[in-house]
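Asks: Below: sequence and its predicted model.
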Amino acid sequence: MHVILLKFAENKAAAPDFMEGHNSWIAKGFAEDVFKLVGSLKSGGGFILASNENEAAIKERVNADPFVEQGIVSAEIHTVDVKRTISQLDFLTDNN
């Protein structure tokens, strides 16, 4: 499982110009069963919970986000070795 934090960077003002591409990138992550949860951080930026890809693949996916490519956000990827969940989240222990 991966926790991804997207924090606004030096090119934040360009976000509206790349929002459509960013939203398409998010939709693709859900369609490919990689993204499980996406949301906004109250402090600014975004949060993604992802699984079903190894660390190298998730880095490649994140680097393909138009917001990352354009320097609108910087990405922090934290890979989590899930040990225990509630039963509804057991799928997070099955994969990367």
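Replies: Cool, the structure landed.

Asks: From here on, just use CA atoms for contacts and neighbour counts.
Replies: Will do.

Asks: Distance of the spatially closest residue to residue 93 that is not a sequence neighbour relative to residue 90?
Replies: In this structure, residue 93 finds its nearest non-sequential neighbour in residue 82, 5.5 Å apart by CA to CA, 6 or more residues apart in numbering. According to CA to CA, to the nearest Å, residue 82 and residue 90 sit 9 Å apart.

Asks: Pasting the second one now:
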Amino acid sequence: MFIILLKFSANRENAGTYMEAHKAWLKQGFDDGVFLLAGSLQPGLGGGILAQAGSLDDIAARVKEDPFVEEDVVKPEIIEMTPALAGERLKFLVG
């Protein structure tokens, strides 16, 4: 499992230009079954994604394709996590 942090860079003001392409990239991640959850980092720091993919290389390649990353609107950070405990609603995440 991966936690992807997309923190705004100095080019944050360009976010509006690439927002529709970024949303399409997010939709593709959900359609592919890789992204489980996405949302904003508060207060206005960028975004975060919870993902489940085959490997760190797989998820890193996908993140590089985000238009926000390509255009340096955000700086990505990928954290790999091995879930060990979960509440009943999220038991499916524990391998």
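Replies: That came through fine. What you are looking at is a predicted structure, and each value in this text was computed from that prediction instead of being measured.

Asks: As a quick check, tell me the outermost residue of the first structure.
Replies: Farthest-out residue of the first structure from its mean C-alpha position, per CA atoms, centre = their mean: residue 87, at 23.2 Å.

Asks: secondary structure element for the residue nearest to the spatial centre of the second structure?
Replies: A centroid search over the second structure (CA atoms, centre = their mean) returns residue 49, at 3.4 Å, as the residue closest to the centre. Assigned by DSSP states H and E, residue 49 of the second structure belongs to strand 46-51.

Asks: Over to residue 77 of the second structure?
Replies: Counting by DSSP H and E, residue 77 of the second structure is found in strand 74-80.

Asks: before we move on, what about residue 56 of the first structure?
Replies: Using DSSP H and E, residue 56 of the first structure sits in helix 55-63.

Asks: And that helix, what does it pack against?
Replies: Judged by 3 or more CA pairs under 8 Å, 6 or more residues apart in numbering; DSSP states H and E, helix 55-63 of the first structure is in contact with strand 73-79.

Asks: For residue 40 of the first structure, grab the count of nearby residues.
Replies: Residue 40 of the first structure is flanked by 12 other residues according to other CA atoms under 10 Å.

Asks: Many thanks, have a good one.
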